[in-house]
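In: Here is the input, now give the coordinates:
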Amino acid sequence: MSQRIKDIAAQLAEPIVTRMNLELVDVEYKKEGKNWFLRVFIDGENGVDILDCEKVSEALSAKLDESDPIPGAYYLEVSSPGAERPLKTAKDIARSIGKYVYVTTYEPIDGEKAFEGTLQDFDGTILTVEVKVKGRAKTVEIPYEKVAKARLAIQF
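Out: Next up is the predicted model:
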């Protein structure tokens, strides 16, 4: 049920954000305490501001009211994915070449399952990440099919 609602919300949101020259990053529908939340994350070439979120929220709210895919009450939240934006698709990863990332894998690579460093390259099948190990730069090649999660990271 939850996945179906996420899919419907994404289908309704996609043309709205595209029309505004924005990108739909993610949609989540989950219960927190006794309340349900439909969260829509958007981004743009130069980020998004509160006005972008408000416009998407108003347009999406009207579409959701029209099609009424969600039984019961819920809160609609539209926001930026933040500085540690998830990289959900191969396209997201390709656009992040040169950026600092955090990647976890389903199985160990060189004995590790978590990698944080600069994404050097992505050819569609292999992510090449430069990580620091005891102060030395090391290049790690991560097969895309072994990526459990990837996101942008803040470098300290």
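In: CA only for contacts and neighbour counts going forward, please
Out: Noted.
In: List the contacts of the nearest residue to Val147 once chain neighbours are set aside.
Out: Nearest non-adjacent residue to Val147, counting by Cα to Cα, 6 or more residues apart in numbering: Thr105, 4.4 Å away. Residues near Thr105 by Cα atoms under 8 Å, 6 or more residues apart in numbering: Lys113, Ala114, Lys146, Val147, Ala148, Lys149.
In: If we use 10 Å, what do you get?
Out: Neighbour list for Thr105: 112-115, 142-150 [criterion: Cα atoms under 10 Å, 6 or more residues apart in numbering].
In: now those residues as JSON lines including secondary structure?
Out: Formatted as JSON lines, these follow (DSSP: H, G, I helix; E, B strand; the rest coil):
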{"residue": "Glu112", "secondary structure": "strand"}
{"residue": "Lys113", "secondary structure": "strand"}
{"residue": "Ala114", "secondary structure": "strand"}
{"residue": "Phe115", "secondary structure": "strand"}
{"residue": "Ile142", "secondary structure": "strand"}
{"residue": "Pro143", "secondary structure": "strand"}
{"residue": "Tyr144", "secondary structure": "helix"}
{"residue": "Glu145", "secondary structure": "helix"}
{"residue": "Lys146", "secondary structure": "helix"}
{"residue": "Val147", "secondary structure": "strand"}
{"residue": "Ala148", "secondary structure": "strand"}
{"residue": "Lys149", "secondary structure": "strand"}
{"residue": "Ala150", "secondary structure": "strand"}
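In: quick one more, to check against the first:
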Amino acid sequence: MSNITEEVTKLVSPIVEELELELVDVEFLKEGRDWFLRVYIDTPNGPIDIDQCAQVSEKLSEELDRTDPIPQNYFLEVSSPGAERPLKKEEDFQKAIGQFVFIKTYELIDGMKEFEGYLLSYGPDAAEVEIRIKTRKLTVVIDKEKIALARLAIDFSA
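Out: This next block holds a predicted model:
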């Protein structure tokens, strides 16, 4: 399925660039009996609106009809990544410094695989996250290759 997401990324990238938007992620998933092609877009200066999603959906749909890279039937969804936006690219992490994040790792670090806290830094080798355990604040260093999933999160304790 990664070939499909790569192909769709190549098709949608010029569309979002032309509209001065940002491509956040592309997913191709099976849920129940149905396949979904989900494209998440955003703007550099604030929330995306429904008209922008519709523009991308219309132009991408034309490209998908023209190139036909997906053999099975699917539903196309173009939307905002939401408040819990995924962090995938280097620049996503850089923009998230100082923000509350959720990071899941492939293996245990200090006895844990899930970390919620403020992203202090993100460098060539690791991310530093300030987490809270009860009333204590701790800084955890997470090697980049150990990060399985990362996204912005909502701090309900604030």
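In: rewinding a little: where does the residue nearest to Val147 of structure 1 fall, secondary structure wise?
Out: Here Thr105 of structure 1 sits within strand 100-109, counting by DSSP states H and E.
In: Could you do Glu28 of structure 1 as well?
Out: strand 23-32.
In: helices and strands around that strand, which ones?
Out: If you count contacts as 3 or more Cα pairs under 10 Å, 6 or more residues apart in numbering; DSSP states H and E, strand 23-32 of structure 1 packs onto helix 2-19, strand 35-43, strand 75-79.
In: now these as CSV including distance to Val129 of structure 1 and mean neighbour count?
Out: Listed next are these as CSV, based on distance: least, Cα to Cα, whole Å; neighbours: other Cα atoms under 10 Å:
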stretch, distance to Val129 of structure 1, mean neighbour count
helix 2-19, 31, 16
strand 35-43, 24, 19
strand 75-79, 29, 16
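In: Now render those as JSON lines, adding distance to Pro69 of structure 1.
Out: As requested, those are exported to JSON lines (distance: least, Cα to Cα, whole Å):
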{"stretch": "helix 2-19", "distance to Pro69 of structure 1": "7"}
{"stretch": "strand 35-43", "distance to Pro69 of structure 1": "12"}
{"stretch": "strand 75-79", "distance to Pro69 of structure 1": "13"}
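In: Among those, which comes closest to Ala62 of structure 1?
Out: helix 2-19 (10.0 Å; Cα to Cα).
In: Name the residues that touch that closest one?
Out: 1, 21-31, 38-40, 42-44, 52-53, 55-57, 59-61, 63-64, 67, 69-71.
In: Would you mind giving the orientation angle of that helix with respect to strand 35-43?
Out: 30 degrees (axes from the mean of the first three to the mean of the last three Cα atoms, to 10 degrees).
In: what's the closest non-adjacent residue to Pro124 of structure 2?
Out: Distance criterion Cα to Cα, 6+ apart; nearest residue to Pro124 of structure 2, sequence neighbours excluded, is Lys144 at 7.9 Å.
In: for that neighbour, what are its contacts?
Out: Thr105, Tyr122, Gly123, Pro124, Asp125, Ala126, Ala127.
In: ChimeraX command for the buried members of those?
Out: In ChimeraX, a selection of the buried entries from the contacts of Lys144 of structure 2 looks like this (16 or more other Cα atoms under 10 Å):
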select :105,122,126,127
